[in-house]
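Visitor: any chance you could fold what I've pasted below:
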Amino acid sequence: MVPGEESILTNLRRGALEYCVLASLRGGASYGRDIARQLTEDGVLAGGEGTLYPLLARLRKSGMVETRWQESTSGPPRRYYTVTPDGERALDVFVRAWEPFRTAVDTTVGKGT
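Guide: The predicted structure is shown next:
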């Protein structure tokens, strides 16, 4: 059976999404809904918010992000996420590994066209 596009995207996201979250936090603290909006707007990086919040919890438990609660003028307090130095280092390692990996995939896939 040939996998469908959604199955392929799920497998690709599995390895890269946490680093995309860390990269999105490099610009400063953000709360979950903003992170979700940013990563789901194209429908490619994340399929929806359902996968994001468990991922944020894992990143927090592993020390890659820190959280703080902040009062909101338009509702309940919001949990803001910030990348930690450990998260920055992990993202740097990922970027160094990703660039040659991406190039190899692009080269290999491009050979068939």
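
Visitor: CA only for contacts and neighbour counts going forward, please
Guide: OK.

Visitor: mind listing what's buried along whichever strand or helix holds residue 103?
Guide: Assigned by DSSP states H and E, residue 103 falls within helix 85-111. Applying a neighbour-count criterion of 16 or more other C-alpha atoms under 10 Å, one finds 87-88, 91 buried in helix 85-111.

Visitor: before we go on, could you also do this sequence so I can check it against the first one:
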Amino acid sequence: MGKQMTEMLKGTLEGVVLALLTGQAAYGYEITTKLRARGFTDIAEGTVYALLVRIEQKGLVDVEKRPSEKGPPRKVYTLNTKGENELKEFWNTWSFLSERLEELRKGGN
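Guide: Alright, predicted model coming up:
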């Protein structure tokens, strides 16, 4: 992944993860797997776990510890109302930016 892609992804990854949690609880490794299945193949698990800590601290998700077949209990993340509002704002911002960038790409001034 190039430097420009990495920098742009840093600014959007939180919204992407919140979108993945819409309507479906998941734990860290599941989220990483879903990201990779959608083409985000270069994202390290450590990046995802650090992001999950941040969104938990911001109160955007509810966290439940569930037993694991192997090892310690898993932290399962569910999008809560505050997270849904944050995701809505993310999509509004994304729409605004993508429309303006598309205009510029097509040569608009």
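
Visitor: what's the helix holding residue 103 of structure 1 packed up against?
Guide: For helix 85-111 of structure 1, the elements it packs on are helix 5-25, judged by 3 or more C-alpha pairs under 8 Å, 6 or more residues apart in numbering; DSSP states H and E.

Visitor: what angle separates the helix it packs on from helix 85-111?
Guide: 140 degrees (axes from the mean of the first three to the mean of the last three C-alpha atoms, to 10 degrees).

Visitor: would you confirm that residue 72 of structure 1 contacts residue 78?
Guide: Yes. Residue 72 of structure 1 is in contact with residue 78 according to C-alpha atoms under 8 Å; the separation is 6.5 Å.

Visitor: give me the more crowded residue out of the two.
Guide: Using other C-alpha atoms under 10 Å, the more surrounded residue of residue 72 of structure 1 and residue 78 is residue 78, with 16 against 10.

Visitor: residues contacting the residue mapped onto that one from structure 2?
Guide: Under the alignment (TM-score structural alignment), residue 78 of structure 1 pairs with residue 74 in structure 2. By C-alpha atoms under 8 Å, 6 or more residues apart in numbering, residue 74 of structure 2 lies in contact with 27, 65-68.
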